[in-house]
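# what's the 3D shape of this:
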Amino acid sequence: MQTQVFKADKRGTADYGWLKANYSFSFANYYNPENLHFGVLRVLNDDVIEPSKGFDTHPHDNMEIITIPLSGRLAHKDSMGHTSYIESGEVQVMSAGKGIFHSEFNGSDQEDLNLFQIWLYPNAKDVEPRYQQISLESVAKKNELYQILSPNENDAGVWIHQDAWFSMGQIDAQWAGSYKVKKEGNGIYIMLIEGEVQIDGQILKQRDAIGIRDASSIEISANASSRLLIMDVPMK
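Down below sits the predicted model:
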């Protein structure tokens, strides 16, 4: 097993006034040649967007885009005809495929929006663009690691064009358990949303992350009530 810890305060940052961004990987004006991506995981942005502010209509192609609001709600419009709000406790995916346009704004005129936006390289190019949004209530289980994304249309959570699986956990202090890697050769990138956990002897605190390679399973224990996101992704 090979591990690398990424401390929260070592992420790239940007303050645009209306947007305060934390970049786990090189993005926009933040460039670190030693931190471009983790396997097919290309982007993990931790954004705070002011009320009623956001991103005007812009294009994407050949990328799997996953959005997870942590607090607040996102107002979304796209060229496929979707107009929706994505709330905290939901997950949205867009397969950009051969090309889409969309806009994203804070859906509140009073409260900040905090979200993760995640991009994965797809395993098929120029697919027909698609959109999916679900509530996590249907899959969430307290003190368990529950799946929110997979490559399988009929599996739990949303699905994407990539051999990747995402899981989340809301776990109490003193919880201990394991995560089994879904596909041989995949790597694991874990972002601790809040709390404190121990993984492979490493202590992670809020917004710390760890990348793990060459493992078949991972042991996780919670030093405090914690919430985490596990991304199980191809390394090539």
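# CA atoms for contacts and neighbours, from now on please.
OK.
# distance of residue 96 relative to residue 62?
From residue 96 over to residue 62 the distance is 5 Å, taken as C-alpha to C-alpha, to the nearest Å.
# again with residue 107
Taking C-alpha to C-alpha, one finds residue 107 at 27 Å from residue 62.
# would you mind measuring from the closest residue to residue 187 other than its chain neighbours to residue 101?
Distance criterion C-alpha to C-alpha, 6 or more residues apart in numbering; nearest residue to residue 187, sequence neighbours excluded, is residue 213 at 4.8 Å. Taking C-alpha to C-alpha as the measure, residue 213 falls 35 Å from residue 101.
# I have a second one here; can you model it like the first so I can compare?
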Amino acid sequence: MQAGAGFDTHGHRDMEIISYVLEGTIEHKDSEGNVQSLPAGEFQLMSAGKGIYHSEYNGSATDELRFLQIWIQPNEFGKEPGYQQKNFGRSSGITTVATPDGRDGTLQIKQDASLHQLILEPGTERSFEILEGRNLYVHQVQGTLQVGSSSLDAGDGAKVESETKVLLANRSSEKVTALLFDLP
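This is a model prediction of the structure:
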């Protein structure tokens, strides 16, 4: 998003909206009284519930804003709106960001889903366990990630089904960042 650009006040209902800032800072304001700045590396979860109005924009006059916005239909409808924001750091490995119960300081999402941040240094790998009846969706954010036998570049996605474990590897010379969604 170009400097100074944004989305005027608009409404949403019954949706879990996750924003993840890659570069720059989002300025957020909503009808529940939340006025926040969301800098690069932070996650925001807005539960629209029975209805919320908000605006978001790039508050910088010079810097571009790049962010991902993920929309997930909730498993509870007509509930009170909510807002959560947190920086989970940039440590290598798998960091849990959102869970249905908000355990261990994660954002609490109204869905049977979990979101994880994956950061791999060059030449490293991690295994991700997939419980029976679950699936994994990988959204590649930065760098090139090996997901099993497939290679993902920034912007690519992959769904892993009918597996109990998947190997996630960085075979490149640059740091890799991806989002991992554990879904039914």
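# related to what we said a few turns ago, shared neighbours of residue 96 and residue 62 of structure 1, which are they?
Common neighbours of residue 96 of structure 1 and residue 62, counting by C-alpha atoms under 8 Å, 6 or more residues apart in numbering, are residue 127.
# for residue 121 of structure 1, see how far away the residue mapped onto residue 156 of structure 2 from structure 1 is.
Matched by TM-score structural alignment, residue 156 of structure 2 corresponds to residue 208 in structure 1. If you measure residue 208 of structure 1 against residue 121 of structure 1 using C-alpha to C-alpha, the figure is 23 Å.
# just residue 205 of structure 1 next, same as before
Look at residue 205 of structure 1 and residue 121 of structure 1: by C-alpha to C-alpha, they are 28 Å apart.
# same deal with residue 202 of structure 1?
Counting by C-alpha to C-alpha - residue 202 of structure 1 and residue 121 of structure 1 are separated by 28 Å.
# these two - which one has more neighbours?
When residue 202 of structure 1 is set against residue 121 and neighbours are counted by other C-alpha atoms under 10 Å, the residue ahead is residue 121, at 19 against 13.
# quick one: what's aligned to the more buried one in structure 2?
In structure 2, residue 121 of structure 1 lands on residue 73 (TM-score structural alignment).
# burial count for the nearest residue to its match once chain neighbours are set aside?
Closest residue to residue 73 of structure 2 apart from its sequence neighbours, by C-alpha to C-alpha, 6+ apart: residue 15 at 5.0 Å. The tally of other residues near residue 15 of structure 2 (other C-alpha under 10 Å) stands at 22.
# give the contact list for the counterpart of residue 15 of structure 2 in structure 1.
Correspondence of residue 15 of structure 2 to structure 1, assessed by TM-score structural alignment: residue 63. Counting by C-alpha under 8 Å, 6+ apart, residue 63 of structure 1 makes contact with 95-97, 119-122.
# name the residues of stretch 168-184 of structure 2 that come out as buried.
Neighbour counts over stretch 168-184 of structure 2 (16 or more other C-alpha atoms under 10 Å) mark 168-171, 175-183 as buried.
# what does stretch 8-26 of structure 2 give?
Buried-residue list, stretch 8-26 of structure 2, by 16+ other C-alpha under 10 Å: 12-22, 24-26.
# which members of these are the farthest-apart pair?
14 and 24 (27.9 Å; C-alpha to C-alpha).
# could you list every residue that touches the closest residue to residue 160 of structure 1 other than its chain neighbours?
Spatial nearest neighbour of residue 160 of structure 1, chain neighbours left out: residue 151 (5.2 Å); criterion: C-alpha to C-alpha, 6+ apart. Contact partners of residue 151 of structure 1, counting by C-alpha under 8 Å, 6+ apart, are 159-165.
# most centrally placed residue in structure 1?
Among the residues of structure 1, the one closest to the centroid is residue 118, at 4.6 Å (C-alpha atoms, centre = their mean).
# the strand or helix carrying that residue vs structure 2, mean deviation?
In the assignment (DSSP states H and E), residue 118 of structure 1 maps to strand 113-120. With mean C-alpha distance after the TM-score superposition for structure 1, strand 113-120 of structure 1 departs from structure 2 by a mean of 0.3 Å once superposed.
# neighbouring contacts of stretch 190-205 of structure 1?
With C-alpha under 8 Å, 6+ apart as the criterion, stretch 190-205 of structure 1 contacts 5, 206-211, 218-231.
# residue 6 of structure 2 reaches residue 57, doesn't it?
Yes. Contact criterion C-alpha atoms under 8 Å: residue 6 of structure 2 and residue 57 qualify, at 3.7 Å.
# these two: who's more crowded?
In this view residue 6 of structure 2 and residue 57 are compared by other C-alpha under 10 Å, and residue 57 has more residues nearby, 20 against 16.
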